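J.: return a 3D structure for these sequence lines:
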Amino acid sequence: MMEPWLILTGLVAGLVYGFAGFGAALVFMPVALLVVDPVVAVAGFALAGLGAIATVVPQAWPQADKRAALTMLAAAVLLEPIGVWVLRTTDPMALRWAVSAVVLGTLVALLSGWRYRQSPGLPAWLGVGAGVGFLGGSVGMNGPVLVLFQLGGPDAAARTRANAIVVLSFSTLALLPIMALQGAVTRETILLGLVLLPVYALGAYFGRRLFNPARAGLYRGTAYVLIGGAGIMGLPIWG
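T.: As a prediction, this is how the structure comes out:
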């Protein structure tokens, strides 16, 4: 029987994703790894992520920078098979440490207010996309590199959120067949994903309804708190 608080975490992850455009996996993965195998957690959450395709992508697509988003997405899909191989062949305890390190490291970078001044182009988009794909496949968190890149640039909150939603949602969708080809999609992962899918979609829907560009700072602050709490909870020191 699935832990009720794991389902609640899926709901919160969807809510964060809906209003902030990032943070779903940063919230979900550290907590999920307390009770399920990393491969199961990544594949199951990828399946649950299909809920975002219907609930938040249609609203985000018109606001996104299509050229940048699609370039990053293509690079992400190319690197995902390597990430999945790392996921399948690495010790689960090492992956738990890696997940918490990525989560807390991302949070520190976000809170530091890091910014870049150069106008990004093809090399930057390809590099960010590669990071999205590798981290998405290896630890189930495709957002950190993209989030730092988007929030560090000059784009307005609405476009930043839209770009992140398009790249993260579709790279998560592409992850499913890649994991299936490597034998990482099992009955357990499908069950987890199907239970989480409506919960995650519901959270994303309400998060999208809550989003208001004028209050982007409040939403980001809330996401930071939730991400930090999940990262600390997921540390392997808790057993």
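J.: contacts and neighbour counts: CA atoms only from here.
T.: OK.
J.: the helices in this protein, which residues?
T.: 4-20, 24-32, 38-48, 50-55, 57-60, 66-89, 92-111, 122-139, 144-151, 157-181, 187-210, 216-233 (DSSP state H).
J.: next, find the distance separating residue 87 from residue 104.
T.: Between residue 87 and residue 104 the distance is 20 Å, computed by Cα to Cα, to the nearest Å.
J.: neighbour-wise, which of the two wins?
T.: Between residue 87 and residue 104, residue 87 has the larger neighbour count (other Cα atoms under 10 Å), namely 24 against 19.
J.: now do the contacts for the nearest residue to the more buried one once chain neighbours are set aside.
T.: Using Cα to Cα, 6 or more residues apart in numbering and skipping the chain neighbours, the partner closest in space to residue 87 is residue 138 (4.4 Å). Residue 138 makes contact with 80, 82, 83, 84, 85, 86, 87, according to Cα atoms under 8 Å, 6 or more residues apart in numbering.
J.: would you do the same for the sequence below? I want to compare the two.
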Amino acid sequence: MILPVLDQNLALLLAAVAVAGVARGLSGFGTGMIVTPIAAALYDPITAVVLIVIIDSLPMLPVTIPVLKIARWREVLPILAGLGVFVPVGIYILKHGDPALLRWFICLTILVCVLALWRGWRYRGPRSLPISFSVGGLAGVLSGIASLPGPPVIVYWLATALPAAIVRANLLALFFLSEFLSIGNLWAAGLFEMPRLMLGLTATPFYLTGLLLGWGLYGRSSEQVYRRFTFALVVAAALIAMPTSEYVVRAAISALAA
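T.: Next up is the predicted model:
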């Protein structure tokens, strides 16, 4: 097992991972939406998904285990079932899709999700088992393609009458269990190649450091400030990682050189 060489790409990735950890510690979300587009741009979309699965699993254990006993499993399990069925669909698209098109899809999907969360959009329709399963299915496809299962579920659950603490517990329980589903499917698809695994292990301490820093900063300002900070980071990451940004950077460099 050989650790990745510290080059410009790795340095940028580790910085993004640390910033995502701070955002997650402050606001409770943002890891995938910040790291995935940056990692996909610096390496490739498959590496980005594998990286997220690694860094966002073990470090979340201390936060997740205590809330498992208060999660409403009748709410969690139908969505988890849909997610489990459709994660392989997303991974198939990830494995066989065109990397450039996947980068566009990831960036644009993140921007749409941020807009939905920023505007406070909520699902107001029926909440039957088929609907919950369908929401889980959409989350599963997004999880397989870009490690982004959160936005559909957040939009669906935040409009319920459940207490905020229960919604948080449900989300943590769902994402914790979905990590195992993602790990199993990525492994079965042969995407856990050693360089990607070592990259994830290298990035984990940086993510954990940022996570602890974010937890330490939590409570020093309003939740609205944290959310705005995280949304700004997510939007910046998605815009920077868009394929067109490379042409803009190259054009700027050429202009400066001239």
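J.: report the TM-score for the pair.
T.: Superposed pair, TM-score by TM-score structural alignment, normalised by the length of structure 1: 0.88. Supporting alignment: 238 aligned residues with a Cα RMSD of 2.3 Å.
J.: picking that back up, okay, the helices of structure 1 in JSON lines with distance to residue 239 of structure 1 next?
T.: Below are the helices of structure 1 laid out as JSON lines (distance: least, Cα to Cα, whole Å):
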{"stretch": "helix 4-20", "distance to residue 239 of structure 1": "16"}
{"stretch": "helix 24-32", "distance to residue 239 of structure 1": "12"}
{"stretch": "helix 38-48", "distance to residue 239 of structure 1": "15"}
{"stretch": "helix 50-55", "distance to residue 239 of structure 1": "31"}
{"stretch": "helix 57-60", "distance to residue 239 of structure 1": "37"}
{"stretch": "helix 66-89", "distance to residue 239 of structure 1": "20"}
{"stretch": "helix 92-111", "distance to residue 239 of structure 1": "10"}
{"stretch": "helix 122-139", "distance to residue 239 of structure 1": "19"}
{"stretch": "helix 144-151", "distance to residue 239 of structure 1": "25"}
{"stretch": "helix 157-181", "distance to residue 239 of structure 1": "27"}
{"stretch": "helix 187-210", "distance to residue 239 of structure 1": "22"}
{"stretch": "helix 216-233", "distance to residue 239 of structure 1": "10"}
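J.: single out the most deeply packed of these.
T.: Counting by mean count of other Cα atoms under 10 Å, helix 24-32 has the highest mean neighbour count of the helices of structure 1, with a mean of 29.
J.: so it versus helix 216-233, what angle?
T.: 20 degrees (axes from the mean of the first three to the mean of the last three Cα atoms, to 10 degrees).
J.: measure residue 120 of structure 1 to residue 106 of structure 1 for me?
T.: For residue 120 of structure 1 relative to residue 106 of structure 1 (Cα to Cα), the value is 20 Å.
J.: what of residue 12 of structure 1?
T.: 19 Å.
J.: please apply the same query to residue 27 of structure 1.
T.: Distance from residue 27 of structure 1 to residue 106 of structure 1, by Cα to Cα: 12 Å.
J.: check residue 46 of structure 1 too.
T.: Separation of residue 46 of structure 1 from residue 106 of structure 1 (Cα to Cα): 20 Å.
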